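Asks: what follows is a predicted structure for the sequence shown.
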Amino acid sequence: MVMKNLPLAIQIWLVFALLIIVVTIALLLIIPFSLDRFFTNEIYANIENGQEIFQSGEMWQFPKNFPPIENDKADQNIRTVRHILFNNNQQIFPPNPLPRFILENFIKQAQSQEMDLKRYQEIIRGN
């Protein structure tokens, strides 16, 4: 064997380096998948929570305990869920900056959905 001919210190360093390389490769393979799954689940949880607030009517009640500045901060929060409403004529309220083909896809999915809750994914490129 090649390792037997090397001094003990070099053998230890080679084993140590090999162990570090194996752990690094394992982490590089595991972390992206676990982070992707975590953030996907977190995003869906935020959307579902926003939908519950929307359907419960809490969204339409004026917050009594918060000053106006706090309300503005809530609207600017990255976790704020925005809703797209459309009528039978597929007119969208409020006007939305998303591309028209994506909005039409949302409408098509909403009209064909038979379950109360379903998760969709759409990749949006741009700003």
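Replies: Sure thing, it's come through.

Asks: contacts, neighbours, all on C-alpha from now
Replies: Fine.

Asks: and the longest helix for this protein?
Replies: Counting residues, the longest helix found in the chain (DSSP state H) is helix 8-56.

Asks: so after that one, what's the next helix or strand?
Replies: For helix 8-56, the following helix or strand on the C-terminal side (DSSP states H and E) is helix 68-76.

Asks: from the contact counts, what lies against that next one?
Replies: Helix 68-76 is packed against no helix or strand, with contacts defined by 3 or more C-alpha pairs under 8 Å, 6 or more residues apart in numbering; DSSP states H and E.

Asks: beyond it, next helix or strand please.
Replies: strand 85-86.

Asks: counting contacts, what elements does that next one pack onto?
Replies: Against strand 85-86 (3+ C-alpha pairs under 8 Å, 6+ apart) you get strand 92-93.

Asks: comparison target, given below:
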Amino acid sequence: MMYTVSILCCFSGFFMLYNTSHKAKLSVKGAIEKWLQQHPAIAKSVGILLVIASFLILAAKDGTGVGIFTATLLLMTAGCLTIAIAPLYYLRLKHIAALSAGIFLLEFLFS
């Protein structure tokens, strides 16, 4: 269960930070994206806290060295996927919720 929470924290945090960028072509279709773009200070603060929480969860779960290494890989993955998929306007809350539920179920069943 901790890995799912960590993955959600990392992806959500990076998505929040991505939506506060001035350089990226941002979506204005979703209500969440609009809110994040209209309130960049709050979005940046919460995004950074979520990424740090992801690092701390993984460091507590796997140990300091392996946890930080895994969190760094997870952050790079979140960055690549967000930058590749977000301009296609394919990231929606229902997709993220369905994927998270599937990951949680798999983690719960096999751990």
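Replies: The structure has been received and is ready for your questions. If you're wondering where the values come from, they're calculated on a predicted model, not measured in any experiment.

Asks: could you get me the TM-score between them?
Replies: Taking TM-score structural alignment, normalised by the length of structure 2 as the basis, the two superposed chains have a TM-score of 0.26; 43 aligned residues with a C-alpha RMSD of 4.2 Å.

Asks: and the helices in structure 2?
Replies: Under DSSP H, structure 2 gives helices at 2-18, 31-38, 40-62, 64-85, 93-110.

Asks: next, the buried residues of the shortest one.
Replies: Meaning helix 31-38 of structure 2. Neighbour-count burial for helix 31-38 of structure 2, counted by 16 or more other C-alpha atoms under 10 Å, picks out 33, 36, 37.

Asks: elements contacting that helix?
Replies: Under the contact rule (3+ C-alpha pairs under 8 Å, 6+ apart), helix 31-38 of structure 2 is packed against helix 40-62.

Asks: what separates the helix it packs on from the chain centre, distance-wise?
Replies: For helix 40-62 of structure 2, the separation from the chain centroid amounts to 9 Å (computed by C-alpha atoms, centre = their mean, to the nearest Å).

Asks: could you do stretch 97-110 of structure 2 as well?
Replies: 16 Å.

Asks: sort out which residues of that stretch are buried, please.
Replies: Buried residues in stretch 97-110 of structure 2, counted by 16+ other C-alpha under 10 Å: 100, 103, 104.

Asks: measure the last one to residue 77 of structure 2 for me?
Replies: The one in question is residue 104 of structure 2. From residue 104 of structure 2 across to residue 77 of structure 2, the span is 19 Å (C-alpha to C-alpha, to the nearest Å).

Asks: related to what we said a few turns ago, out of the helices of structure 2, deepest packed?
Replies: Comparing the helices of structure 2 by mean neighbour count (mean count of other C-alpha atoms under 10 Å), helix 2-18 ranks first with a mean of 21.

Asks: which elements pack onto that helix?
Replies: helix 40-62, helix 64-85, helix 93-110.

Asks: mind putting those helices in CSV, distance to residue 2 of structure 2 included?
Replies: Formatted as CSV, the helices and strands packed on helix 2-18 of structure 2 follow (distance: least, C-alpha to C-alpha, whole Å):
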stretch, distance to residue 2 of structure 2
helix 40-62, 7
helix 64-85, 12
helix 93-110, 9
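
Asks: how about the ones you listed, which one is nearest residue 5 of structure 2?
Replies: helix 40-62 (7.7 Å; C-alpha to C-alpha).
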